[in-house]
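> mind looking at a prediction? Sequence and model below.
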Amino acid sequence: MSRRGVGSAEWGIKGLVVLSIMLLMGTSVGIAQTATADAKQAVLQKVEQFLEDLGALRIDAVAKHLTPDALIVTVRKRGDSMESTTATGKAWIDRLTMSKTKFEEPIHNVHITIDSEALAYVRADFVVNIADNTLSHGVDQFTLIKTSDGWKIAAAAYTSIPGLPEDK
């Protein structure tokens, strides 16, 4: 770039490009913050179907809800401390195949954020019920991405605390 100054045609075109990019970025931020009710419902349905398949031990169906490189983080209360584990979706699915007990995991107090119609975040409280008995409770957090096949879970993190929630 020459040093001809700010008033040159060269700077004017570059300035116009920079200004256009800034305006587009500002517009996209506004778009990112407004998700439609239908989009939020689609994300919620994906998460609820994942949890239903998980509780019913439909392993192949659970795997299809995840991206190929999904990450699963578990934080469990053990005694007086919290212990965390991190696994790839594949390793987590492999461990899941050893499960024999079906369960239900209803969620409530759900918060959904969708950015740019391509990235979604879901936070929800849950309880795990086995034969009408609450085994544990905690918080589920999901990050989903929109693919050509629809919404997929790229990351799931959850806390697992034995027993009923304290407010029950």
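Thanks, I have the structure now.
> C-alpha from now on. contacts and neighbour counts both.
Will do.
> could you find the closest non-adjacent residue to the residue minimising distance to the centre of the chain?
By CA atoms, centre = their mean, the mean C-alpha position of the chain lies nearest to T143, the distance being 1.7 Å. Distances taken as CA to CA, 6 or more residues apart in numbering put Y121 closest to T143, at 4.6 Å, once the chain neighbours are dropped.
> quickly find the element holding V122.
strand 119-130 (DSSP states H and E).
> neighbours around the closest residue to A156 other than its chain neighbours, how many?
Take A156 and drop its neighbours on the chain: the residue closest to it by CA to CA, 6+ apart is F142, 4.5 Å away. Counted by other CA atoms under 10 Å, the residues lying close to F142 total 20.
> am I right that F142 is in a helix?
No: counting by DSSP: H, G, I helix; E, B strand; the rest coil, one finds F142 to be strand, located in no helix.
> so which elements touch the longest helix seen in the chain?
Identified as the longest helix of the chain according to DSSP state H is helix 9-32. Identification of packing neighbours for helix 9-32 by 3 or more CA pairs under 8 Å, 6 or more residues apart in numbering; DSSP states H and E yields strand 107-115.
> report all helices and strands that the strand it packs on contacts.
For strand 107-115, the elements it packs on are helix 9-32, helix 37-55, strand 119-130, judged by 3+ CA pairs under 8 Å, 6+ apart.
> next up, a second structure to put side by side with the first:
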Amino acid sequence: MEKILRSFLLLLILLGWNQSEGLFAQDISFKIGFHESIQSKILQENRKLLIHLPDGYQTSGLSYPVLYLLDGSEYGLINALSDLMRLQGRKMSPEMIIVAIVNTDRNRDMMPVVANGYPGPPRAEDFLSFIEKELIPSIEKTYRTNGQRILKGQSLSGLFTLYALLTKPTLFEAYIGHSAGWFEESNDYFLDLSEKAFQKPADFEGRKIFMANSLNDPYDADRVIHKQLADFSELIKSRLGEKIYYKYVTYADYGHVPYPGFYDGIRYIYESEENRLSAESDEAAVKKLVESFLTAVGNGDLEAIEPMFLARATIGGASFREGKWNTFTTTIEDYLASKTENHSPFTEPVSNYTIHISEGQLAFVRADAILYREGKAQSHNMDYFTLLKEGGTWKFLSAAYTAKPIIIK
């Protein structure tokens, strides 16, 4: 009944209520932007745009950063604005001009090379040239911009975002890619492109790069694209080091184009240096504690495990054996008390981490690992941890896992 009343009250508010005249219809309109177009000599076509200006643009006299939104559409513009408004409300992002570039031939514009299902001819080079030589000069001539440019792409336009980063690293101050990466047959092309680009590390100085993928992406079920981008992330860090700000995030519970990616990307770009260093320090400390715990469990070192947990912390798990799941949950004290000296050592190296830290106080970790005994793979484990920072030290509030045997035929 409460739910029905709330819905009815909401309906009254939306429609408007007048005691003398009863209910009356009331139109609500909200302008998110306007349509514009630009004639491109490079692409030899007219390109449609959707442009959003900050609410106070006409009277503020201020200059603004520009977000260039690939795969431009009304739906994409609304989603971007929604995230930006939340971030601006928390003082985590400035207001900005948004230029959403509407697609005409997406496959042609986003692909720099022929790939399976994308026979071409690829014209990513021309599309990037259009953005650099025609679109950006037009926008910066027409509107008050402060020179800071952000490029955001998703899926195939996420691939283009990586291409733009590697071929024109100074064109944008920041790059955001959702479900970013490239196809397996394009791996050599992008690795060669990376090697050529990284020969000029100064071009990447101060760039801010945020890439995101889903571990539950139906378009990357075998995680080939994720692995390639994880390898690329290691390459870019090793070759460019502290010259850039780079972060690669994976999401476990979202499908293709995980929707928190843009919010997290903008937040990362505008994060203060102090907060950035603190976040990196916390992430390193959390990862170190997880790895210390997995090592101690594998070695049966119960004395090392106990101080890692808060009092009354819990531990639980689910193991798939003989066709069914066997589960348990208990306190850490009872868990340690139940262990015997007849321990069979194992190792559990983590292949992928997903770490989310809230306000530097609470951390959620998912660790994807393979458990080995005597050098043989035994099970695929997904380990989950919740940690709290107490007195400046991270400790486990809970730990849980699933273990599924690896069957070698």
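Everything's here; your move. All values reported here derive from a predicted model rather than from experimental measurement.
> circling back: map the residue nearest to T143 of structure 1 across to structure 2 for me.
With TM-score structural alignment as the matching criterion, the partner of Y121 of structure 1 in structure 2 is F364.
> and what of H111 of structure 1?
Using TM-score structural alignment, H111 of structure 1 lines up with T354 in structure 2.
> isn't its match right next to V249, touching?
Yes: using CA atoms under 8 Å, T354 of structure 2 is in contact with V249, at 7.1 Å.
> now do the SS call for M98 of structure 1.
Strictly by three-state DSSP, M98 of structure 1 counts as coil.
> give me the distance between it and T134 of structure 1.
21 Å (CA to CA, to the nearest Å).
> also I161 of structure 1?
I161 of structure 1 is 11 Å from T134 of structure 1, by CA to CA.
> could you pull up the contacting residues of A32 of structure 1?
114-117 (CA atoms under 8 Å, 6 or more residues apart in numbering).
> which of these count as buried?
114-115, 117 (16 or more other CA atoms under 10 Å).
> from those residues, which is closest to I93 of structure 1?
I114 (26.4 Å; CA to CA).
> that closest one touches Q33, doesn't it?
Yes: counting by CA under 8 Å, I114 of structure 1 touches Q33, with 7.2 Å between them.
> are we agreed that Y158 of structure 1 is in a strand?
Yes: looking at Y158 of structure 1 with three-state DSSP, it is inside a strand.
> give the contact list for the aligned partner of it in structure 2.
Residue pairing (TM-score structural alignment): Y158 of structure 1 is matched to Y401 of structure 2. Neighbour list for Y401 of structure 2: 316-318, 381-384 [criterion: CA under 8 Å, 6+ apart].
> once you drop chain neighbours, what's closest to Y401 of structure 2?
Here the residue nearest Y401 of structure 2, using CA to CA, 6+ apart, is D383, at 4.3 Å.
> in structure 1, what residue corresponds to that neighbour?
By TM-score structural alignment, D383 of structure 2 lines up with D140.
> I'd say that match and A155 touch.
No: between D140 of structure 1 and A155 there is no contact under CA under 8 Å: 10.6 Å.
> D38 of structure 1: how many residues sit nearby?
Neighbour tally, D38 of structure 1, other CA under 10 Å: 9.
> what does it align to in structure 2?
Checking TM-score structural alignment: D38 of structure 1 goes with S281.
> that match and F190 of structure 2, how far apart?
The value you get for S281 of structure 2 to F190 of structure 2, if CA to CA is used, is 31 Å.
> residues in contact with P345 of structure 2?
298-300, 373-374.
> of those residues, which stay in contact in structure 1?
Here is what carries over to structure 1 from the contacts of P345 of structure 2, by both residues aligned by TM-score structural alignment, their matches' CA atoms under 8 Å: 298-300, 373.
> which of these ranks first by neighbour count?
Using other CA under 10 Å as the neighbour test, the kept ones among the contacts of P345 of structure 2 are led by G300, with 20 neighbours.
> which one in structure 1 is aligned with that one?
Checking TM-score structural alignment: G300 of structure 2 goes with L57.
> which of the three states applies to the spatially closest residue to its match that is not a sequence neighbour?
Using CA to CA, 6+ apart and skipping residues adjacent in sequence, the residue nearest L57 of structure 1 is K102, 6.3 Å away. Look at K102 of structure 1: counting by three-state DSSP, its state is coil.
> aligned to K102 of structure 1, what sits in structure 2?
By TM-score structural alignment, K102 of structure 1 lines up with P345 in structure 2.
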